[in-house]
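**Student:** Need the 3D shape of this:
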Amino acid sequence: MYKGYIQIYTGNGKGKTTAALGLSLRAVCAGKKVFFGQFIKGMDYSELLADMYLPNFKLKQFGRNCFIKNNPIREDIDKAKIGLNICKKVLFSGEYDIVILDEINIAIYYNLLSVKEVIDVLKNKDKNTEVILTGRYAPKELIDIADLVTEMKEIKHYYKKGVKARKGIEN
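**Tutor:** This is a model prediction of the structure:
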């Protein structure tokens, strides 16, 4: 029988969302259905067009059209709560084989959501649904319940030389 595991991609290096998108591509090409929920993101990223090219792929954003610098506002919290409720329904439904909670760790880090809220959702997910949680600062409580944890570590990055995000590479 198939079991859906819990995976975490965390760390300060580039590639967490990219890895989750790569896994999504692989899954869709294998005939699986993917739901990709982006927390704290409301900006125009290239992956927003993925459902035009990939059958069985759905992406929804739960954030404002800006980065949270230090202090989230009420709207950030409301969007994260709405997002978690939508993802909860998706995770409980069994309709999707894979559900990605992109930047959920950052939503927890900024206190938009509590670790307990997220763990309660994960504990009650459909047993066959694979879940991937991304974002820096994965809390220990999530790491403890995960089946796979990958830490992306920055060694060198061209951002430090002033290179801006490039369409199709970083956004």
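**Student:** contacts and neighbour counts: CA atoms only from here.
**Tutor:** OK.
**Student:** Please report the distance of residue 91 from residue 125.
**Tutor:** Using CA to CA, to the nearest Å, residue 91 is found at 5 Å from residue 125.
**Student:** before we move on, what about residue 49?
**Tutor:** For residue 49, the distance to residue 125 - CA to CA - is 27 Å.
**Student:** When residue 91 and residue 125 are compared, which one has more neighbours?
**Tutor:** residue 91 (26 against 21; other CA atoms under 10 Å).
**Student:** what's the distance between the more buried one and residue 101?
**Tutor:** Look at residue 91 and residue 101: by CA to CA, they are 10 Å apart.
**Student:** now the helices for the protein?
**Tutor:** With helices called from DSSP state H, the chain shows them at 16-29, 50-53, 74-93, 104-109, 115-123, 140-145.
**Student:** Which secondary structure elements does the shortest one sit against?
**Tutor:** Spelled out, it's helix 50-53. With contacts defined as 3 or more CA pairs under 8 Å, 6 or more residues apart in numbering; DSSP states H and E, helix 50-53 has these neighbours: strand 57-62.
**Student:** Following up with a second sequence; could you model it the same way so I can compare the two?
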Amino acid sequence: MGFVHVYTGNGKGKTSAALGLALRALGHGMRVYIAQFLKGMDYGELHSLKRFENVTLERFGRPKFIHGKPDEEDVRLAMEGLNRCREVVSSGEYDIVIMDEANIAVFLGLFSVQDLLEVVAKRHERTEVVITGRYAPEELIDVADLVTEMVEIKHYYSKGVQARKGIEY
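**Tutor:** I've put the predicted structure just below:
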């Protein structure tokens, strides 16, 4: 039986936790699908995941941050990703489906929480679904089986340290 995980909060480690779960599953020969919303930049996991046979990673974002209101291209890419996830979660082809930063996509209005909940509801009975990102909507938290909130207690960003290759990206 597949469960729904939500990794949220303002602390570091949401994507890292999801990728750690993926790594564990891959070690057992499981199949993993990862959809990254809003992440078009060059992240280290893109290079690492290419080394595994049972993982598919698709990206649905541009190589820039959204500042202010998202434009039509941002919405189009997010909806393309959500529709792809709808196909993937119901197919039974993958043991784990990770929707990285889907919570942020909802927060920014790229798709609705109802759209996201419909995808989750259509999952294959044995497919584990993991949704990451800050600002997880209450409606998603209510249907999730596991919710972890990463809380920032202290971060070196406050000292002016910029994102570092291999650590933050």
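**Student:** now what about the TM-score between them?
**Tutor:** Scored against TM-score structural alignment, normalised by the length of the second structure, the superposed chains reach a TM-score of 0.98; 169 aligned residues with a CA RMSD of 0.8 Å.
**Student:** most neighbours per residue, which of the helices of the first structure?
**Tutor:** Counting by mean count of other CA atoms under 10 Å, helix 104-109 has the highest mean neighbour count of these, with a mean of 23.
**Student:** How many residues are close by the counterpart of residue 139 of the first structure in the second structure?
**Tutor:** Using TM-score structural alignment, the equivalent of residue 139 of the first structure in the second structure is residue 137. Neighbourhood size, residue 137 of the second structure [other CA under 10 Å]: 14.
**Student:** Enumerate every residue touching residue 137 of the second structure.
**Tutor:** Contacts for residue 137 of the second structure were tallied using CA atoms under 8 Å, 6 or more residues apart in numbering; they are 103, 107, 113.
**Student:** repeat for residue 87 of the first structure
**Tutor:** 37, 99, 101.
**Student:** My guess is the second one contacts residue 134. True?
**Tutor:** No - because the distance of 11.3 Å does not satisfy CA atoms under 8 Å, residue 99 of the first structure is recorded as not touching residue 134.
**Student:** thinking again about what came up before, adding distance to residue 61 of the first structure as columns, could you present the helices of the first structure in JSON lines?
**Tutor:** Converted to JSON lines, the helices of the first structure look like this (distance: least, CA to CA, whole Å):
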{"stretch": "helix 16-29", "distance to residue 61 of the first structure": "13"}
{"stretch": "helix 50-53", "distance to residue 61 of the first structure": "13"}
{"stretch": "helix 74-93", "distance to residue 61 of the first structure": "8"}
{"stretch": "helix 104-109", "distance to residue 61 of the first structure": "12"}
{"stretch": "helix 115-123", "distance to residue 61 of the first structure": "17"}
{"stretch": "helix 140-145", "distance to residue 61 of the first structure": "22"}
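**Student:** Just want the most central residue of the second structure.
**Tutor:** By CA atoms, centre = their mean, the second structure has its centre lying nearest to residue 100, at 1.0 Å.
**Student:** Please say which position in the first structure that residue maps to.
**Tutor:** Using TM-score structural alignment, the equivalent of residue 100 of the second structure in the first structure is residue 102.
**Student:** how close does that match get to residue 160 of the first structure?
**Tutor:** 24 Å.
**Student:** repeat for residue 147 of the first structure
**Tutor:** On the measure of CA to CA, residue 147 of the first structure and residue 160 of the first structure end up 33 Å apart.
**Student:** who's more crowded, these two?
**Tutor:** Using other CA under 10 Å, the more surrounded residue of residue 147 of the first structure and residue 160 is residue 147, with 12 against 8.
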